[in-house]
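Peer 1: no sequence on this one, just coordinates:
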């Protein structure tokens, strides 16, 4: 099963529609069960749209890479939650 940190690593590819059918299905199944990752994907989509709307055409790839790295790092250091919290 796809874990939150795994989703963070492929989130941009998911949003861009670049995942295989199997990977896409795994992400969708995870998102059905994980409120935090649904929020994360929503925020990532909004951030990408905002960058595109306020840039000279395409978002800076280096900036997007740094954002992805920081989000991935934040998810790695997130404290584990109890199942009752979800």
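Peer 2: Yep, that arrived. Everything numeric in this text was worked out from a predicted model, so none of it was measured.
Peer 1: C-alpha from now on. contacts and neighbour counts both.
Peer 2: OK.
Peer 1: for the strand or helix carrying residue 44, packing partners?
Peer 2: If you go by DSSP states H and E, residue 44 is part of helix 35-53. The contact analysis (3 or more CA pairs under 8 Å, 6 or more residues apart in numbering; DSSP states H and E) places helix 35-53 against helix 4-15, helix 21-33.
Peer 1: Throw these into a markdown table and include distance to residue 65 and mean neighbour count, thanks.
Peer 2: Listed next are the helices and strands packed on helix 35-53 as a markdown table, based on distance: least, CA to CA, whole Å; neighbours: other CA atoms under 10 Å:
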| stretch | distance to residue 65 | mean neighbour count |
| --- | --- | --- |
| helix 4-15 | 10 | 18 |
| helix 21-33 | 20 | 14 |
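Peer 1: Check it against this one:
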């Protein structure tokens, strides 16, 4: 079963449609059960789209990687603080 931290680690690949069929199914099942991760994926998609609109059509890969890392850290911190993450 995919956990929130695992989803955060592969979220960019999910949005870019670069996951295997099994990984994609695992993400979709997790998103059906976890509203926090649905919000996270929605925000990540919006951020990625915004970067694409305001750049040469491609997101700055380093910036996107840093954003992904910060989001993963925030999810991990929230979980360790007793936040509700599945």
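Peer 2: Noted; the coordinates are in hand. From a predicted model like this one, the values you see are computed outputs, not experimental measurements.
Peer 1: picking up where we left off before, tell me the buried residues in the helix holding residue 44 of structure 1?
Peer 2: Neighbour-count burial for helix 35-53 of structure 1 flags 37, 40-41, 44-45, 48, 51 (criterion: 16 or more other CA atoms under 10 Å).
Peer 1: Can you lay out the helices and strands packed on helix 35-53 of structure 1 as TSV showing distance to residue 64 of structure 1?
Peer 2: Below are the helices and strands packed on helix 35-53 of structure 1 laid out as TSV (distance: least, CA to CA, whole Å):
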stretch	distance to residue 64 of structure 1
helix 4-15	9
helix 21-33	20
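Peer 1: Which residues are in contact with residue 1 of structure 1?
Peer 2: By CA atoms under 8 Å, 6 or more residues apart in numbering, the contact set of residue 1 of structure 1 is 26, 30.
Peer 1: measure the most centrally placed residue in structure 1 to residue 23 of structure 1 for me?
Peer 2: In structure 1, the residue lying closest to the centroid (CA atoms, centre = their mean) is residue 11, at 3.4 Å. Residue 11 of structure 1 is 11 Å from residue 23 of structure 1, where distance means CA to CA, to the nearest Å.
Peer 1: for the helices and strands packed on helix 35-53 of structure 1, which one sits closest to residue 58 of structure 1?
Peer 2: Comparison of those against residue 58 of structure 1 by CA to CA identifies helix 4-15 as nearest, at 14.5 Å.
Peer 1: what angle separates the closest one from helix 35-53?
Peer 2: 40 degrees (axes from the mean of the first three to the mean of the last three CA atoms, to 10 degrees).
Peer 1: what helices or strands is helix 4-15 of structure 1 leaning on?
Peer 2: Checking 3+ CA pairs under 8 Å, 6+ apart, helix 4-15 of structure 1 ends up next to helix 21-33, helix 35-53, helix 61-77.
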